[in-house]
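Asks: what follows is a predicted protein model with its sequence.
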Amino acid sequence: MADIEYDLVVVGGGVLGTFHAYHAMKKGLKVALLEKDAMPKGATVRNFGQVVPSGMNTKWQQYGRKSLKIYKKIHAKFDISVRQEGSIYLASNDEEVQLIEELKEINRANDYTSILFTKTECLRKYPGLNEQYVKAGLFFPEEITVEPRTMIGRVHKYLKKKGVSIFYKAKVIECNALNNEVSTQLANGRMLLSSKVIICNGSDFKTLYPEMFATSDLEISKLQMMKTKSQGDYKISGSILTGLSIRRYEAFAECPSYLKIKSKEPLDSLEKKWGVHILFKQAMDGGVILGDSHEYADADNIDDLGFDLNMDIDNLMLSKAKEIFSLPTYEIEQRWFGMYSQCKNADIYERTIDRNIHIITGIGGKGMTGSAGFSKHNIQQLFNI
C-alpha cells in the first residue's frame, strides 16, 4: 500500500515540470514534484535565463506572454530573480532591418508592444555597442531575465510554502496504472499513489519507457555558452539578441521577407554548420553570458554529441561577439554546455499511456519562456478544469 496519496505526481523538477506542479497547486490539487537529483541540473539551469516571447511564433508567443505574467506574479510575492529590462534585436544590415520592421507590424497586430530604435538610440542605450555593426533595433519592454540556477530553486521554495511536496534524489523506476490511479515506485523503496502522473523529464522518459523513447521523434540539441569575468562598473541591461538571432528565431519566419532573405545565405558557413547566433546577457555578478550554438543528434544517439566543449565553436562565438560589443573584458571565467530535447515534427512531445500517465517533454529552446504559460493550459486540459 502507498503511504501518501496525491492528485498529481510530476516527474522532473526542471522548469516544465515545476510549472505543471505550480498550476496544479493553483487549481487546488494535492501535488508531489519528484526530482531525480539533489537539484535540477539539466537545461533549466544551463541557459541564458532570457524570457523572450518576442522570438516565438504566434502560437507560442501567447504561452510566452502568459509566462511573463506568471514570473512577475510570483516574483511580486517571492523573489525569484526577475529583472524587467526588456529585450532588443539588433539588426546589422538592411535585410535584418526589413525583418525587424516586419516583425513590429506582426506584433502590432498581436497587441504585443515593441519599439523600433534608430541606430543612435541603440548606441545611446547600449554602451560599447559597435557603431559599424548596428543599423537599428527592435525593443520589447515587457520582457525579463532571470538567473536560471537561482530561479528554479526559489520557485521550489515557493511551491513548498504553498503545500507542494517536493522530493529530491527521487529516482523513479516504475509507473503502473491501477484502474483510475497510478503507482509511482521510487528507487529508495517509496511508492506514491496518485490520480495522474506527468513525466516532464527526457531522462526519466528514457528510463521508464525505453522502447517508446527510442522510436520517438525527439532529438537533442547541444548548446555551448560562456561567461566573462565581472565587467566592473560596466552595465548592459536585459537580453541582447543580434542579427544571427533575427535570422534564426521562429518569430521572424512569419515575416513576409524571411524565406527570400534566408535563401541568400551561404549554406557552408560555420555559423550555419554549428547553429551559432550571438546573445548577450549580464548576470547579477557582473559577468556577461554569451553564446550560443546548436549541434543535433537523435535522442537515442545522444553520445554522438560528445562530452567536451568544441573550442572552435567557442572561438567563433567570441570573435563574432567582439564585432558587436566592446566589453571592458572578454576574459572568460566559465564555459559550459547545455542539452535540451525537442521534437522534429511537433511543438512538444505529448503521449498518454493508460489514460492517466502523460509524457510531456521535448519543449526544446522554448522551455524557459514557454513552460509557465503552456503548463497552465496543459493542466486545464488534463484535468478538464
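Replies: The structure has been received and is ready for your questions.
Asks: going forward, measure contacts between C-alpha atoms and count neighbours the same way
Replies: OK.
Asks: now do the strands in the stretch 201-350 of the chain.
Replies: Along the stretch 201-350 of the chain, counting by DSSP state E, counting those that start in this stretch, strands occupy 218-228, 239-241, 279-282, 288-291, 295-298, 332-343, 349-353.
Asks: ugh, typo on my part, it should be the stretch 1-150 of the chain
Replies: Using DSSP E, counting those that start in this stretch, strands in the stretch 1-150 of the chain cover 4-11, 31-34, 50-51, 87-91, 115-118, 136-140, 144-145.
Asks: relative to T215, which of these is closest?
Replies: Counting by Cα to Cα, T215 lies closest to strand 4-11 out of the strands of the stretch 1-150 of the chain; the figure is 20.9 Å.
Asks: hmm, back to that, what's the closest of the strands of the stretch 1-150 of the chain to V197?
Replies: Proximity to V197 (Cα to Cα) singles out strand 4-11 among those, at 4.8 Å.
Asks: what lies in contact with that closest one?
Replies: 17-18, 20-21, 24, 29-35, 172, 192-201, 204 (Cα atoms under 8 Å, 6 or more residues apart in numbering).
Asks: residues in contact with L99?
Replies: So L99 contacts 246, 252, 255, 257-258 (Cα under 8 Å, 6+ apart).
Asks: mind checking which of those are buried?
Replies: 246, 252, 255, 258 (16 or more other Cα atoms under 10 Å).
Asks: the third one and E105 touch, don't they?
Replies: What it means is C255. No - with contacts counted by Cα atoms under 8 Å, C255 stays clear of E105, the gap being 9.2 Å.
Asks: chain center to the longest helix along the chain, what's the gap?
Replies: The longest helix of the chain (DSSP state H) is helix 58-77. Distance of helix 58-77 from the chain centroid (Cα atoms, centre = their mean, to the nearest Å) equals 13 Å.
Asks: now it: buried residues?
Replies: Neighbour-count burial for helix 58-77 [16+ other Cα under 10 Å]: 58, 60-68, 70-72, 75.
Asks: could you do stretch 7-23 as well?
Replies: 7-23.
Asks: again with stretch 23-39
Replies: Buried, per 16+ other Cα under 10 Å, within stretch 23-39: 23-25, 29-36, 39.
Asks: A further structure is provided below for comparison with the first:
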Amino acid sequence: MSAKVLIVGGGILGSMHAFHAVQSGHTVVQLEREADARGASVRNFGLVWVSGRATGADLELSLRARELWERVAESVPGTGFRPNGSLTVVTDPAELAVLEQVCARSDAGLRGFELLDAEGVREHNPAVRGDVLAGMLCRQDAAVEPRLVPRAIRAELEKSGRYEFHAGVEIAAVDDVPSGVLLRDSTGKTWSADQAIVCTGAWHNGVAAPWLRDVETVPVRRVRLHMMQTESLGETLTTSVADADSLRYYPGFDVPALSVMPAQEPSARQWGMQLLMVQRNNGGLTIGDTHMYDEPFGFDVEERPYELLARKAERVLGHRIPRIERRWTGVYSQLAPGVGDSVSGAVGQGIYYHREVVPDVRLVTGPGGRGMTHSPAIAEQTFKAAGLL
C-alpha cells in the first residue's frame, strides 16, 4: 500500500529513510531546516564500520546495513561506496594480544577479520610504513563520501517523480488532526502526510525538544569531535586505518586482554582520542577524532587535538602527513548510556532511539558514531515498525 511520507531532516538518517520509502513505492516529501545537510552527517569519516560493533544486535544491524549499502551504491554510485576494508594497527605486544583474542572469537569470520604481521600489513597497505608490530584486517568495513551522500541520494530520488526536497524549512509543531499527520513550520505553513519520520540529529531543540523531555531521563546526549583533511597523499591508502586507541573505544574489541593494555597517553585520554584515517576520492586523508561529552561545548576550535592526531598519523604512515587543507568540529546525537530502550514505547535495541511520539509520527535519532554505518538498516527497521513495508 502506497503512502505519503513526510521526512524531517536532510542528513544521512533522513536521506536514507527517504531512499527506503521511495524504493518501497511511497511518495516522499523531505524537509531540511538548513540550505543543505550541515551536521555530523557530512562531518564524519564516511565509514561503514563493522569491525568495532558490539557482538549481538549491534553487529547484526551493522552487517545488515553493510549489505544494504551495497544495494544503495548500485542505485546511487555518487555515494562513493567502496569495500576497501580496514586495518587496525598495533605497536605493542599487549595491544597485539587484544587483536589475537578478537580474531579468536566465534564472530571473527562474520566480520572478515584476519591477523597480519608487520610484513602482511605492508603488503596489504603499502602506504603504512611506520613502526607497526601487527595489524588486523577487517574485510567487511567499507567507506563512502560523506559530503556527497545526501545530495547523491536526493538526485537519484528526484528521478522517481515521487520525491520532493524542500530546504530552509524548520518544523515547529505537530497539529492534532483526525487522521494522518499535519506538521506546521516556523512560518505557519502546514505539511500533511500519512506518516512522518523526524530525523533532526543533534538538533535537540525545536520540534524534537518536548518529545525528548517528556520522559523521566533525556534519552540522548550530544558528542563533539575534532577532525581534519589533508591535501592528496600522493599514493593510495588501500584501506581505512585505525590505531590501537580504537580498541579502547569500540565495544567490539572488549576482550580480557584489553584490561592489560598500556595506559593511554594522558593527552589522548583527555580528548577521548583515537586515530582513524580514510582516504577521500580526491586523494586527501580525513584524520580524526576526539570525543567530548560535557556541554556546553566551546565555540572555538582548539589546536592541541590536531597536533596530537597529526603525530599519531605520521607514526603510522612513517612520514609527514600532507598539508592540512581544512579542520572542523562536529556534534552528533548519541543514545545516552543506560537509557534508550528503557523509555516506554522506545525501540532501537539500545543502539539508537526510535519512538512513536504521537500517532503516525516517529522520532529517530541517537545512533552516535554509528549513524553512517547503520542508516540503511535503521531506515528498514523504521518502515517495518510503521507497517509501511
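Replies: Great, that's in hand. Just so it is clear, the structure is predicted and the values come from calculations on it, not from any experiment.
Asks: related to what we said a few turns ago, just the ones in helices from the contacts of L99 of structure 1, please.
Replies: 246, 252, 258.
Asks: what secondary structure does the residue located most distally from the centre of structure 2 sit in?
Replies: Going by Cα atoms, centre = their mean, the residue of structure 2 most distant from its centre is P178, 36.7 Å out. Under DSSP: H, G, I helix; E, B strand; the rest coil, P178 of structure 2 falls in the coil class.
Asks: ok, it to D194 of structure 2 distance?
Replies: 11 Å (Cα to Cα, to the nearest Å).
Asks: of all the buried residues of stretch 23-39 of structure 1, which two lie farthest apart?
Replies: Every pair of the buried residues of stretch 23-39 of structure 1 checked by Cα to Cα; the farthest is L29 and M39, at 23.4 Å.
Asks: now do the same for S24 of structure 2: its match in structure 1.
Replies: Aligning on TM-score structural alignment places S24 of structure 2 opposite K27 in structure 1.
Asks: surely S237 of structure 1 touches R83?
Replies: No - between S237 of structure 1 and R83 there is no contact under Cα under 8 Å: 9.2 Å.
Asks: between those two, which one's more packed in?
Replies: S237 (19 against 16; other Cα atoms under 10 Å).
Asks: what sits closest to the more buried one if chain neighbours are left out?
Replies: Closest residue in space to S237 of structure 1, ignoring its immediate chain neighbours: E85 at 5.9 Å, by Cα to Cα, 6 or more residues apart in numbering.
Asks: ok, now how distant is that neighbour from V9 of structure 1?
Replies: 35 Å.
Asks: just I106 of structure 1 next, same as before
Replies: Taking Cα to Cα, one finds I106 of structure 1 at 39 Å from V9 of structure 1.
Asks: tell me where the stretch 251-385 of structure 1 has helices.
Replies: Using DSSP state H, counting those that start in this stretch, the helices of the stretch 251-385 of structure 1 run over 258-263, 270-273, 311-324, 367-382.
Asks: if we can go back for a sec, so which elements touch the longest helix of structure 1?
Replies: helix 367-382 (3 or more Cα pairs under 8 Å, 6 or more residues apart in numbering; DSSP states H and E).
Asks: re earlier: quick check, nearest of the buried residues of stretch 23-39 of structure 1 to P328 of structure 1?
Replies: M39 (34.0 Å).
Asks: corresponding residue for that closest one in structure 2?
Replies: Per TM-score structural alignment, M39 of structure 1 is aligned with D36.
Asks: contacting residues around that match?
Replies: Contacts of D36 of structure 2 by Cα under 8 Å, 6+ apart are 10, 167.
Asks: for V169 of structure 2, see how far away it is.
Replies: With distances taken as Cα to Cα, D36 of structure 2 is found 11 Å from V169 of structure 2.
Asks: who touches Y89 of structure 1 in this structure?
Replies: 100, 137-139, 240-243, 245-246.
Asks: reformat those as CSV; add distance to N384 of structure 1.
Replies: CSV is the format used below for the contacts of Y89 of structure 1 (distance: Cα to Cα, whole Å):
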residue, distance to N384 of structure 1
I100, 39
G137, 43
L138, 39
F139, 38
I240, 39
L241, 39
T242, 41
G243, 43
S245, 38
I246, 38
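Asks: out of those residues, which is most surrounded?
Replies: G137 (28 neighbours).
Asks: tell me the residue in structure 2 aligned with that residue.
Replies: Match for G137 of structure 1 (TM-score structural alignment): G135.
Asks: nearest spatial neighbour of its match, skipping sequence neighbours?
Replies: V89 (4.1 Å).
Asks: check contacts around that neighbour.
Replies: Taking Cα under 8 Å, 6+ apart as the test, what V89 of structure 2 contacts is 132-136, 241-244, 316.
Asks: so which of these hold up in structure 1?
Replies: Counting by both residues aligned by TM-score structural alignment, their matches' Cα atoms under 8 Å, the members of these that carry over to structure 1 are 132-136, 241-244.
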